[in-house]
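Novice: here is a sequence with its predicted model. Questions after.
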Amino acid sequence: MSEKGCIKCGSTSAETKDVAMTGTGLSKMFDMQHNEFTVVYCTNCGYSEFYNKQSSAGSNILDLFFG
């Protein structure tokens, strides 16, 4: 039987945030934030995982994070 929850503390409480980040080169120089990610983080210890926003939906990401 596999355990579910945060891999650091075991908590089953998590939330998500959408973030945008710059890349390298000109996008960094002009602060063009074209890299978008969904961050899933444990509300107990703060452990976070970043998922490319283009490849996953928010509900599927929580399933990946918590099994």
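Specialist: Arrived safely, thanks for sending.

Novice: only C-alpha atoms from now on, for both contacts and neighbour counts.
Specialist: Fine.

Novice: can you show me the helices along the protein?
Specialist: 26-29, 58-66 (DSSP state H).

Novice: which residues touch the first one?
Specialist: Put plainly, it is helix 26-29. 22, 33, 34 (C-alpha atoms under 8 Å, 6 or more residues apart in numbering).

Novice: same list, those residues, but as CSV with neighbour count please.
Specialist: As requested, those are arranged in CSV below (neighbours: other C-alpha atoms under 10 Å):
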residue, neighbour count
22, 16
33, 13
34, 13
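
Novice: turn those residues into JSON lines, columns for distance to residue 14.
Specialist: Shown next, in JSON lines, are the contacts of helix 26-29 (distance: C-alpha to C-alpha, whole Å):
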{"residue": "22", "distance to residue 14": "25"}
{"residue": "33", "distance to residue 14": "25"}
{"residue": "34", "distance to residue 14": "25"}
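
Novice: take the one below as the second:
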Amino acid sequence: MKDSKGCIKCGSTDADSKEVAMTGTGLSKMFDVQNNQFIVVFCKSCGYSEFYNKKSSRGSNIVDLFFG
């Protein structure tokens, strides 16, 4: 198996991240309560994205997880 780093779709090492919030289901969706927080890491070259739960990803480098 090849040990490569970079985007799994295009191989680029140019990535960025941002925080996003989303509604859940049920009442939170009906009242537009955005209580689910994520960090999205995306490849600047091809746009491939991965979402990570913000609460469980504290203390780790998310971009390192994206690149393997």
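Specialist: Great, that's in hand. Everything numeric here is computed off the predicted structure, so don't read it as measured data.

Novice: can you find the partner of residue 45 of the first structure in the second structure?
Specialist: When the second structure is aligned by TM-score structural alignment, residue 45 of the first structure is paired with residue 46.

Novice: re the thing from before, keep only those of the contacts of helix 26-29 of the first structure that are in strands.
Specialist: The members of the contacts of helix 26-29 of the first structure all map outside strands under DSSP state E.

Novice: of those, closest to residue 52 of the first structure?
Specialist: residue 34 (11.5 Å; C-alpha to C-alpha).

Novice: distance of that closest one from residue 1 of the first structure?
Specialist: Going from residue 34 of the first structure to residue 1 of the first structure by C-alpha to C-alpha, to the nearest Å gives 41 Å.

Novice: so of the helices of the first structure, which one's packed in deepest?
Specialist: When you average the neighbours per residue for each of the helices of the first structure (mean count of other C-alpha atoms under 10 Å), helix 58-66 leads with a mean of 14.

Novice: by contact count, what packs against it?
Specialist: Packing partners of helix 58-66 of the first structure (3 or more C-alpha pairs under 8 Å, 6 or more residues apart in numbering; DSSP states H and E): strand 35-42.

Novice: mean per-residue distance, the strand it packs on versus the second structure.
Specialist: On superposition with the second structure, the mean distance recorded for strand 35-42 of the first structure (mean C-alpha distance after the TM-score superposition for the first structure) is 0.1 Å.

Novice: ok and that strand relative to helix 58-66, angle-wise?
Specialist: 50 degrees (axes from the mean of the first three to the mean of the last three C-alpha atoms, to 10 degrees).

Novice: cool, thanks, signing off.
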